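Asker: Sequence and predicted structure, then a few things I'm wondering about:
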Amino acid sequence: MNRDELAEFLRVRRARVTPADVGLPAGGSRRTPGLRRQEVAQLAGMSIDYYIRLEQGRGPHPSRQVLNALSRALMLGQDERTHLFHLADQPLDPPRIREDVPGSLLHLITFLEEVPAYVLDARYDIRAWNTMAGVLMGDLDATPPDRRNVIRWVFMSPDIAEHLTDEEKGRFARASVADLRIAAGRYPEDRALQALVAEMLALSPEFAELWSRHEVAVRREQRKHVHHPVVGTIETICQVMPVPDRDDLRLVLYTTEPGSPSHQALRELRQLTLSS
């Protein structure tokens, strides 16, 4: 159980819920934003002393009943609730990030001849990709394995502005960090994941600021404008799909509106791969 992370998560989420959100009177001046500890304890049906100990990182191992009560009191969304359970070490046996990609998934991305597709693990390492993804994202074959990491790319790449607008980069960075937060809670024993977080906290002030927010959300569909030096800007729909029975893997697809200029640009890229 990660008591320090659990305590900080509770404090951050408490500060973001107002008395009005949960039907309580504001009640005069408040020294801190959000709910008071007494109010959270009241809403969750527990003693104030028990809740204070949880926020101070010295509480007992909370039961599922307690976690469910806290989720309701703090108005947590599904992703946030799942993250809370992982921080409290529920289930007791943390899952392991596997690095193998099922053969059926490799076949699938190979057959997607006009759609850039790659497989991402919970650490944001790119584990497999098809030809179109390699063309759209750069020469992945020539990239060292430790550099095939989307988190490092979005926060540390000197040429990120050539691929994403500032607005899109900001949205993508925020979504990626919120998603990585879930992975860090889900796989607390994964040393490579914890090392990645420590590295980014040390090297990227932007990452550190986003990490401090304790936002948690699973990455899903997002629109991106991807710039390619040959065919120009491609407006894509980046779809992130969980792999069945493999929670540590996601399939990422870059699709376009059928018949659009961006669709034609992807077809031109496909022709370039055939002629090279």
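Answerer: Okay, I see it.
Asker: all contacts plus neighbour counts: C-alpha atoms, from now on.
Answerer: Fine.
Asker: ok, and for the longest strand along the chain, which residues are buried?
Answerer: The longest strand of the chain (DSSP state E) is strand 232-243. For strand 232-243, the buried set under the neighbour-count rule, 16 or more other Cα atoms under 10 Å, comprises 233-242.
Asker: Double-check residue 128 against residue 118; I have them as touching.
Answerer: Yes - in this structure residue 128 lies within contact range of residue 118 using Cα atoms under 8 Å: 5.5 Å.
Asker: got a list of contacts for the helix or strand just after the longest strand of the chain?
Answerer: Next in sequence after strand 232-243, counting helices and strands by DSSP states H and E, comes strand 246-255. Strand 246-255 is contacted from outside by 97-98, 115-122, 236-243, 263, using Cα atoms under 8 Å, 6 or more residues apart in numbering.
Asker: ok so, going back, let me have the buried residues of strand 232-243 in TSV, extended by distance to residue 216.
Answerer: As requested, the buried residues of strand 232-243 are exported to TSV (distance: Cα to Cα, whole Å):
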residue	distance to residue 216
233	30
234	29
235	27
236	24
237	22
238	19
239	18
240	16
241	17
242	17
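Asker: Give me the helices and strands touching the longest strand of the chain, please.
Answerer: Helices and strands touching strand 232-243, by 3 or more Cα pairs under 8 Å, 6 or more residues apart in numbering; DSSP states H and E, are strand 222-228, strand 246-255, helix 261-275.
Asker: got a list of contacts for it?
Answerer: Residues from elsewhere that reach strand 232-243 (Cα under 8 Å, 6+ apart): 219-228, 249-257, 261-263, 265-266.
Asker: how far does that strand sit from the chain's center?
Answerer: Centre-to-centre, strand 232-243 and its host chain are 16 Å apart (Cα atoms, centre = their mean, to the nearest Å).
Asker: Comparison target below:
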Amino acid sequence: MARQELARFLRERRAALRPHELGLPAGLPRRTPGLRREEVAELAHMSVDYYTRLEQARGPRPSPRILDGLAQALRLAPAERSHLFRLAGTSAPPPATGAVRRVRPHVARMLRRLPDTGAIVTDATYGVVAWNPLAQALLGGDLATGAVNLARRRFLAEGPARESSSEEEFGHIVVARLRRAADRYPHDPRLAALLDRLQADSEEFRHLWETRPVHAPGHRTKVLDHPTAGRLRLNCDVLLVPDDDQEVVLITADPGSPSARTLSRLAAH
């Protein structure tokens, strides 16, 4: 591993980017051109401390997953991506050509072990590729078709429109993730068809797309109007499956709350 060369390469590529190119707000005046370290770390889904150590030539050998995240965050061309992997002393796997829809067995097993927590897995296009029974009870029986896409549900009102708050926030989250997917999978026909449909049929989506929102997966609270259980206040927390560019969304309620009791009743059926 060529630590000094890798550190120099990361610093140079970071300095070459401009915030507006990635949809980041300019914010306060910057002492130096380019992105801040914390911005690169957020885009690459890694800690600021780890990224800082890489730039200072004192970090451990980064894994292929970390390197792929950096390549995406720094908008590296294919040749630059290969060079990044060589500097880290590892072979670059071929870039993914499309969003991964298969779900790793251990992820599927985890969902089954969470009977009192709603859990779904979404791919990079916001297609729901796995779910557990409580999630189906919460989000609608059409999950069982295996064809539910949360981006279409959000912007085209496909399927039951149950979420009644945080809709604007979720719209920004969806567009930010789809923009990342478009950068990563420019030749994915399923993604291209989805984006064409959203651009054609949703003025709101077209507007948000132009604003280039940026969002890091994490925690949010939403209110959901359930057809039989009534209004529920729920917490959504995201776990990443980085190797497959997937997200596990865990849906819970505050302990002891009326919503938590309702979740327990739904889980028991």
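Answerer: Nice, I can see it. Note that the structure is a prediction, hence the values are computed from the model and not measured.
Asker: which one among the buried residues of strand 232-243 of the first structure gets closest to residue 135 of the first structure?
Answerer: Distances from residue 135 of the first structure to the buried residues of strand 232-243 of the first structure, taken as Cα to Cα, are shortest for residue 234 (12.8 Å).
Asker: what about the aligned partner of the closest one in the second structure, distance to residue 220 of the second structure?
Answerer: Counting by TM-score structural alignment, residue 234 of the first structure corresponds to residue 232 in the second structure. Between residue 232 of the second structure and residue 220 of the second structure the distance is 14 Å, computed by Cα to Cα, to the nearest Å.
Asker: same question, residue 112 of the second structure
Answerer: Applying Cα to Cα to residue 112 of the second structure and residue 220 of the second structure gives a distance of 23 Å.
Asker: Repeat that for residue 42 of the second structure.
Answerer: Separation of residue 42 of the second structure from residue 220 of the second structure (Cα to Cα) stands at 17 Å.
Asker: Likewise for residue 185 of the second structure?
Answerer: In terms of Cα to Cα, residue 185 of the second structure sits 27 Å off from residue 220 of the second structure.
Asker: which one of those two has more residues nearby?
Answerer: residue 185 (18 against 13; other Cα atoms under 10 Å).
Asker: three-state assignment of the residue nearest to the spatial centre of the first structure?
Answerer: A centroid search over the first structure (Cα atoms, centre = their mean) returns residue 179, at 1.2 Å, as the residue closest to the centre. Secondary structure for residue 179 of the first structure, judged by DSSP: H, G, I helix; E, B strand; the rest coil, is helix.
Asker: And for residue 89 of the first structure?
Answerer: Following three-state DSSP, residue 89 of the first structure is assigned to coil.
Asker: Check the one 3 residues further on too.
Answerer: For residue 92 of the first structure, the assignment made with three-state DSSP gives coil.
Asker: Neighbours of it, how many?
Answerer: By other Cα under 10 Å, 9 other residues sit near residue 92 of the first structure.
Asker: again with residue 117 of the second structure
Answerer: Neighbours of residue 117 of the second structure using other Cα under 10 Å come to 22.
Asker: For whichever residue in the first structure pairs up with it, give its distance to residue 186 of the first structure.
Answerer: If you follow residue 117 of the second structure across to the first structure using TM-score structural alignment, you land on residue 115. Separation of residue 115 of the first structure from residue 186 of the first structure (Cα to Cα): 30 Å.
Asker: same check, this time on residue 53 of the first structure
Answerer: 23 Å.
Asker: Neighbour count: the two, which is higher?
Answerer: Higher neighbour count among residue 53 of the first structure and residue 186: residue 186, with 25 against 13, using other Cα under 10 Å.
Asker: What is the aligned counterpart of that one in the second structure?
Answerer: In the second structure, residue 186 of the first structure lands on residue 184 (TM-score structural alignment).
Asker: Count the neighbours of the closest residue to that match other than its chain neighbours for me.
Answerer: Among residues not flanking residue 184 of the second structure along the chain, residue 72 sits closest, at 7.0 Å (Cα to Cα, 6 or more residues apart in numbering). By other Cα under 10 Å, the residues close to residue 72 of the second structure number 18.
Asker: doesn't residue 181 make contact with residue 72 of the second structure?
Answerer: No - judged on Cα under 8 Å, residue 72 of the second structure makes no contact with residue 181 at a distance of 10.0 Å.
Asker: And the aligned partner of residue 130 of the first structure in the second structure, how far from residue 76 of the second structure?
Answerer: In the second structure, the residue paired with residue 130 of the first structure according to TM-score structural alignment is residue 132. For residue 132 of the second structure, the distance to residue 76 of the second structure (Cα to Cα) stands at 37 Å.
Asker: For these two, indicate the residue with more neighbours.
Answerer: More crowded of residue 132 of the second structure and residue 76, by other Cα under 10 Å: residue 132, with 23 against 16.
Asker: I figured the more buried one hits residue 113, correct?
Answerer: No - if you go by Cα under 8 Å, residue 132 of the second structure and residue 113 don't touch, sitting 9.1 Å apart.
Asker: which stretches of the stretch 51-200 of the second structure form helices?
Answerer: For the stretch 51-200 of the second structure, helices defined by DSSP state H, counting those that start in this stretch occupy the ranges 64-73, 78-87, 105-112, 133-139, 150-156, 167-184, 189-201.
Asker: Quick one: closest of the ones you listed to residue 7 of the second structure.
Answerer: Of all these, helix 78-87 sits nearest to residue 7 of the second structure, with 9.3 Å by Cα to Cα.
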